[in-house]
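Enquirer: Next come a sequence and a model predicted from it.
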Amino acid sequence: MAIHKLACIEPGAQIDENVEVGPFAVIGPNVKIAAGCSIAAHATVTGHTEMGPDNRVFAHAVIGGEPQDKKYKGEPTRLTIGRGNTFRECVTVNTGTIQDGGITTVGDNNWIMAYVHIAHDCHVGSNTIMANGTQLAGHVHVGDFAILGGLTGVHQFVKIGAHSMTGAGTVLLQDLPPYVMSQGYPASPHGLNSEGLKRRGFSAESISLLKRAYRLLYRDGLTFEVAKTEIAKLFEGAAEEPASRLRVFSDFLDAVSRGVIR
């Protein structure tokens, strides 16, 4: 175990023998850290936090801090982190609250840049990118492969769909559907993330079908409910792979909580 002599490891912390901890790092008593992780100098991992293998935490990040919620009274809420994530300098990730599920989750292989904040009860999927200064309020859900541009701000309880993308300085006050690019304050839609979908192996048929769904939702002047009805008709005759991609879009629209950006 490569723990610097000036690191502070509190009694009770469970740290795999194959973990690096830099000088002046602090590891709390209720923390579990799996093999292959590195905790840089001056970083803090605290709270009831469980970290999977191969994560990197850079200087001055605080992982597992108390939720910034005035209702929080010290309950043992949790943070669970998967494998292969990068938390750059000054990232903050808070534990959950008992008013929700009591847990914040971060999946696998996320690239989380400097000064990102992930608030209490957020659920971040896998393979996302959050550029510098992205700020997630409480209870936000982020789907797999989403890309959030620098200084993106996300209102509490907003859902961000898989494979979506925001431009720098975007403010999301409502849900962002899967596959959609957005920009602005407040955010407005700016087309399908076609190039990203091609890079991730989506077929031409799938992208074409999703473009039709996008037009129904954003270009044909339909109400939200009518657009959902018309999108459902696109499943007729669709092959298995395009239909499965469209299902992600359709199911998201059926589960929106704050309305979608329009």
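Expert: In hand now; what should we look at? Numbers count the residues shown, from 1 in each chain.
Enquirer: can we go C-alpha only for contacts and neighbour counts from here?
Expert: OK.
Enquirer: which residues in this structure form helices?
Expert: 194-199, 204-218, 224-233, 240-254 (DSSP state H).
Enquirer: nearest to Leu176, of the ones you listed?
Expert: helix 240-254 (9.3 Å; Cα to Cα).
Enquirer: follow-up on the earlier one: export the helices of the chain to TSV and tack on mean neighbour count?
Expert: Shown next, in TSV, are these (neighbours: other Cα atoms under 10 Å):
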stretch	mean neighbour count
helix 194-199	14
helix 204-218	19
helix 224-233	16
helix 240-254	17
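Enquirer: what's the closest of these to Gly64?
Expert: That would be helix 240-254 among the helices of the chain, by Cα to Cα, at 29.1 Å.
Enquirer: Need the residues that contact that closest one.
Expert: 161, 177-179, 203, 205-207, 209-210, 213, 228, 231-232, 235, 260 (Cα atoms under 8 Å, 6 or more residues apart in numbering).
Enquirer: cool, stretch 73-89 as well?
Expert: 47-61, 64, 66, 94-98, 102-115.
Enquirer: That stretch: how far from the chain's middle?
Expert: Relative to its parent chain, stretch 73-89 has a centroid offset of 12 Å by Cα atoms, centre = their mean, to the nearest Å.
Enquirer: Okay, one more to line up with it:
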Amino acid sequence: MTIHPSAIVDPSAEIAADVVIGPWCTVGPGVSLAPGVHLVSHVVVQQDTRIGDRTVIHPFAVIGGDPQHNGYRGEPVRLEIGHDNSIREHCTFNRGTPQGSGVTRVGSHGLFMTGAHVGHDAVVGDNVVMANQATLGGHARIGDRVFLGGLCAVHQNGRVGQGAIVGGLAAVTRDVIPYGSAWGNHARLHGLNLIGLKRKGYGKDAVRRLLAAFRDLFEGAGVFADRLDRVEADYADLPEIMEIVAFIRADARRPLCLPGE
């Protein structure tokens, strides 16, 4: 364990043997730092936060801060962060609220660029990239392998399905389907995340079928509910399309990000 003399570490914090805590860091009560965690310098881990193995946090990040919620009265709430994350300068990750789940959860292998914000009770998957100043409102749910462009904002309770990409400056007020590509202010759906699919190893034939299903769902004849039923029946062998169908059906109360709106 390496703790710089200028750092302040609460006696109740659980610090693994090989953690590095750089100059002018503050580690508060109820914090757990797993093996390999590195707080570079001037990092605040406020309280009641668990940070997973080998996560690196850069200067001036505030992790585990109080939720930005008018109803919060100091109740015990938490933040849980997975392993192998890179959290860059000035990021802010807030703990949960009693009105929500009480826990904000961030997955593993994420890259959170300068100024990214994760609001209270949010759930962030694995391999997520949040570019500079990307913002998640409270209770947002972000799937695995999502890319959120710089200065975009996901509205509170918003959902972005796994494998999706959101362009920079987008105001995401409606849910983005898995593997979707959304951009604009307010964000509109402009197709599938073809770059992400190719990087994941999808071949041309697989991409063509996914695009055909996308067109049948969003551009076909008839009302949307009927098209959803037809796509569910016609593309039952495609797990990605079944994930999109399940995503849409999972929360009918939420407005859906659609093409051409």
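Expert: The structure has been received and is ready for your questions. Since this is a predicted model, take the numbers as computed values, not measurements.
Enquirer: State the distance from Arg258 of the first structure to Leu151 of the first structure.
Expert: 21 Å (Cα to Cα, to the nearest Å).
Enquirer: more crowded one of the two?
Expert: Using other Cα atoms under 10 Å as the criterion, Arg258 of the first structure and Leu151 rank with Leu151 on top: 20 against 15.
Enquirer: pretty sure the more buried one contacts Thr170?
Expert: Yes: between Leu151 of the first structure and Thr170 there is a contact under Cα atoms under 8 Å: 7.1 Å.
Enquirer: Kindly provide the distance from the spatially most central residue of the first structure to Asp16 of the first structure.
Expert: The first structure has Val124 as the residue nearest its centroid, 3.0 Å off, counting by Cα atoms, centre = their mean. As defined by Cα to Cα, Val124 of the first structure lies at a distance of 24 Å from Asp16 of the first structure.
Enquirer: same check, this time on Val91 of the first structure
Expert: Val91 of the first structure is 23 Å from Asp16 of the first structure, by Cα to Cα.
Enquirer: can you tell me which residues contact Phe93 of the second structure?
Expert: By Cα under 8 Å, 6+ apart, the neighbours of Phe93 of the second structure are Val62, Ile63, Gly64, Gly65, Leu79, His117, Val118, Gly119, His120.
Enquirer: Pull up the gap between the fifth one and Gly107 of the second structure, please.
Expert: Plainly put, Leu79 of the second structure is 11 Å away from Gly107 of the second structure if you go by Cα to Cα.
Enquirer: just Tyr202 of the second structure next, same as before
Expert: Here the criterion is Cα to Cα. By it, Tyr202 of the second structure lies 24 Å from Gly107 of the second structure.
Enquirer: on that earlier part again, okay, the helices of the first structure in TSV with distance to Phe24 of the first structure next?
Expert: Converted to TSV, the helices of the first structure look like this (distance: least, Cα to Cα, whole Å):
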stretch	distance to Phe24 of the first structure
helix 194-199	40
helix 204-218	49
helix 224-233	53
helix 240-254	44
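Enquirer: Nearest to Lys32 of the first structure, out of these?
Expert: Here helix 240-254 is closest among the helices of the first structure (Cα to Cα), at 33.7 Å.
Enquirer: Buried ones among the contacts of stretch 73-89 of the first structure?
Expert: 47-61, 64, 66, 94-97, 102-115 (16 or more other Cα atoms under 10 Å).
Enquirer: To which residue of the second structure is Lys198 of the first structure aligned?
Expert: Aligned counterpart of Lys198 of the first structure in the second structure: Lys198 (TM-score structural alignment).
Enquirer: same check, this time on Arg258 of the first structure
Expert: By TM-score structural alignment, Arg258 of the first structure lines up with Arg254 in the second structure.
Enquirer: Its match against Ile177, yeah?
Expert: No: contact between Arg254 of the second structure and Ile177 fails when scored by Cα under 8 Å: they sit 11.8 Å apart.
Enquirer: Counterpart of Pro239 of the second structure over in the first structure?
Expert: Under TM-score structural alignment, Pro239 of the second structure pairs with Ser244 in the first structure.
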